[in-house]
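Engineer: What would the 3D arrangement of this be:
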Amino acid sequence: MPDIELAPGLECLTRRVDTDRFGPFVFEVGVEAARIKLALQRAEDTHDRFIASPFSQVANQLEREVVVSSVFGTNTIEGGKLSEDETANALMLDPAQVKEIEQRRAVNIKAAYDLSQQVARTAGWSLNREFILEVHRLITQQIPHPNNQPGKLRNNPKHHITYVGDEGHGGRYKPPQYGRDIDRLLDALIGWHAEMERSGVPGLIRAPLVHLYYELIHPFWDGNGRVGRVIEATLLQAAGYRYAPFALARYYLANIDSYFTLFNTCRKAAEKGQAWPNHAFVEFYLEGIRQTINTLQDRVNQMTALLLFESKLHRLLEEKRINVRQYTIVSQLLGRRRAMPLDEIRQTPWYTGLYLKLNDKTRQRDLRHLREMELVFLDTHHNLWPGVIRPQNIKPLGKKQI
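Structural biologist: Purely as a prediction, here's the structure:
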């Protein structure tokens, strides 16, 4: 586990910035090392087990699923209306053919993810202004907004005040309004992150802290949440973590009230001079990483089991231990990744075609054989399951099958 004994030199990692109009702004690690160590250890251990998994055969499919899920999650947090299936369909479109704003939002996030992955793989890369501006440009391009300019920092005109948050999530917060203050604070955030990096602060600590302070600066008119989550994910990817950095968006969506409230909780704790003001957000983040990686591990196990099952099915067909009809039945169930009611199966063209010239006895024998070999399961509600999914309420074998 990375060394997080930061307490002796903690004051060296605090940076105060005196702005022109906003007042003093303080960056600090703000976590209690002794208390955070267990959460960090659990997250690290979970990640170590995950990367030791034999998931090379399913890596591409896992990455596609993570991208769709995370684009859906981060977009929905900010008010996106697409369902997860609609998000997947949008990401398959040629960007030049995207016309609908909701689809554009999803495609833009994917473009920012692509940039994130590219820079995270670049040796020696560190967080910089150009990257942040480009992420914002990609995320907000061709999306109408009365004030936002893609890739341009916010500079509020007089009497046009930006507020963040609401009373239901800890209150409204007035971030810096003056462009010069925002510009100065963004540079300070980048410099402070570089200082943490040089000091050996683990990526699992740096990423949420940068996310937290970035959102408090709130440097753009639109897209701040999406940009902040991409920055956070990029820092974690650059530190050697795979899949989880973007998949974490679903954890934030599932815990959206806590996610929004914690920004204000930490801000208010710092304003009151409380010790370790950022601890709650970092702890929340580490628990999210742990849960996210466990979910990914479960999905890898499912996909690996499916590959092994499909390989077994092919082998049984080649060895003539099952016939083409039986192979087709199981393959159709696998393609749906779910159970099918027997009545529904009976009415499908592919099934009626299989037994068009065969009698009921043959149908019964085929199904019984599949059940005996546990290539399919029949439950007590007369649903047929592919053998890779074992239902709890399996119907005992009997004479009447289907």
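Engineer: CA atoms for contacts and neighbours, from now on please.
Structural biologist: Will do.
Engineer: Counting neighbours, which bits of the helix or strand harbouring Asp181 end up buried?
Structural biologist: Using DSSP states H and E, the element containing Asp181 is helix 179-198. Neighbour-count burial for helix 179-198 flags 179-183, 185-186, 188-190, 192-193, 195-196 (criterion: 16 or more other C-alpha atoms under 10 Å).
Engineer: in the helix or strand Leu367 falls within, what counts as buried?
Structural biologist: Applying DSSP H and E as the criterion places Leu367 in helix 360-372. Residues of helix 360-372 classed as buried: Arg363, Asp366, Leu367, Arg368, Leu370, Arg371 (neighbour count, 16+ other C-alpha under 10 Å).
Engineer: Following the chain onward from it, which element is next?
Structural biologist: strand 376-378.
Engineer: which residues make contact with the helix or strand just after that following strand from outside it?
Structural biologist: Downstream of strand 376-378, the first helix or strand assigned by DSSP H and E is strand 383-386. Contacts of strand 383-386 with the rest of the structure, by C-alpha atoms under 8 Å, 6 or more residues apart in numbering, involve 330, 333-334, 337-342, 375-379, 391.
Engineer: go with 10 Å
Structural biologist: Residues outside strand 383-386 that contact it (C-alpha atoms under 10 Å, 6 or more residues apart in numbering): 306, 309, 329-345, 370-371, 374-379, 391, 394-395, 402.
Engineer: one more to line up against the first:
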Amino acid sequence: MTPPFTINSRILNLVAQISEKVGQLSQTLPQAVDLRLRRINQVRTIHGTLAIEGNELTQEQVTAILGGKRVIAPVKAVQEAKNAIAVYEQLLQWHPQDESDILAAHKVLMLGMVDSAGQYRQSGVGVMKAGQVIHMAPPANRVPTLMVELLAWLQQSDDHALIRSCVFHYEFEFIHPFADGNGRMGRLWQTLILAKWQPLFAYLPVENIIHQHQERYYQAINASTQQTDSAPFIEFMLGVIQQALNELDRTDESILTPQVNPQVSPQVRALLQVMTGEMSREELQHACGLKDRKSFRQRYLKPALDEKWIEMTIPDAPNSRSQRYRLTTLGIEKKYQ
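Structural biologist: This next block holds a predicted model:
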């Protein structure tokens, strides 16, 4: 059974543009930086997919957990992060069309979170928003059949992988096969389908971009349900994928040059260690225990900015009174080295 979806000119254009960009990046991204990019983007991916579901861990905390460090946070939030890290690290071991792999991945993702981890739901479920049911999923007794049909279509379809991955993601959310973890699983499986097409997608933080456009994500799902056609969701997701690829293409040279590994001075190390969230210059200087503003800027703040370990919240107005500073992904990685 083929899921209902139509392909319009915008979808075709996006598929062509994305395919071209993937071809360019596959040629230009140096293989030597794969592991570093994987780690940086793994943090973004895991933080994004958890944040969509209400997990309040920061990227810094996810980085710490990934590095085996202890963080002070709710036990459930930490467990969700550990499970997500485990499942994404096994990503390329799964087979997109294999039902047993979907169940196995869900068991890893929801270990210790629900009793039915790795099993389809046994009762009805609705998607709630603002106290109202916005989607009532199919009856539980229909789930096994619907999943078998969806996986059979995925295996037999000759549609482009970009389109197949989007359609699968939407249909998976519509079926809502598990008692919990459906959003995370849908996003994970789309990433898997894409990674089997082009390995580049294994470390492209698509989930992080979805988090940036979370409201539109749900709107696209709802629009597709109302139209009984997943075209709105396909368009949205292709736009997200394109944005993720463009951001990867603009990755700073400091990330893409593996031979450059600047050492952290004791002063900058101290600055990175005291940084949490967004902080003003005064707050940072006080946290470092310094009174000399000029010395702080020259020996602490400027070197960290130059190496792009921290960034301004208002880069176009560096002297703004509202200016704050925060760790970049590179800074988070450096902090926990």
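Engineer: Tell me how the two chains score on TM-score.
Structural biologist: Aligned and superposed, the two chains score 0.76 in TM-score terms (TM-score structural alignment, normalised by the length of the second structure); 303 aligned residues with a C-alpha RMSD of 4.0 Å.
Engineer: about what we covered before: could you single out the nearest of the buried residues of helix 360-372 of the first structure to Val164 of the first structure?
Structural biologist: The shortest approach to Val164 of the first structure among those belongs to Arg371, at 58.2 Å (C-alpha to C-alpha).
Engineer: Nearest spatial neighbour of the closest one, chain-adjacent residues omitted?
Structural biologist: Nearest non-adjacent residue to Arg371 of the first structure, counting by C-alpha to C-alpha, 6 or more residues apart in numbering: Phe377, 5.9 Å away.
Engineer: pretty sure that neighbour contacts Leu342?
Structural biologist: No - using C-alpha atoms under 10 Å, Phe377 of the first structure is not in contact with Leu342, being 11.6 Å away.
Engineer: Pick out whichever of the two has more residues nearby.
Structural biologist: Phe377 (28 against 15; other C-alpha atoms under 10 Å).
Engineer: Now tabulate the buried residues of helix 360-372 of the first structure in CSV and tack on distance to His211 of the first structure.
Structural biologist: Below are these laid out as CSV (distance: C-alpha to C-alpha, whole Å):
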residue, distance to His211 of the first structure
Arg363, 60
Asp366, 58
Leu367, 55
Arg368, 57
Leu370, 53
Arg371, 52
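Engineer: So which bits of stretch 36-46 of the second structure are buried?
Structural biologist: For stretch 36-46 of the second structure, burial by neighbour count (16+ other C-alpha under 10 Å) applies to Leu37, Arg38, Arg39, Ile40, Asn41, Gln42, Val43, Arg44, Thr45, Ile46.
Engineer: Against Leu37 of the second structure, how distant is Thr45 of the second structure?
Structural biologist: As judged by C-alpha to C-alpha, to the nearest Å, Thr45 of the second structure and Leu37 of the second structure stand 12 Å apart.
Engineer: any common contacting residues for the two?
Structural biologist: Overlap of the contact sets of Thr45 of the second structure and Leu37 (by C-alpha under 10 Å, 6+ apart) consists of Tyr203, Leu204.
Engineer: Pull out the buried residues from the contacts of strand 383-386 of the first structure.
Structural biologist: Neighbour counting with 16+ other C-alpha under 10 Å marks 306, 309, 329-330, 332-334, 339-340, 345, 370-371, 375-379, 391, 394, 402 as buried within the contacts of strand 383-386 of the first structure.
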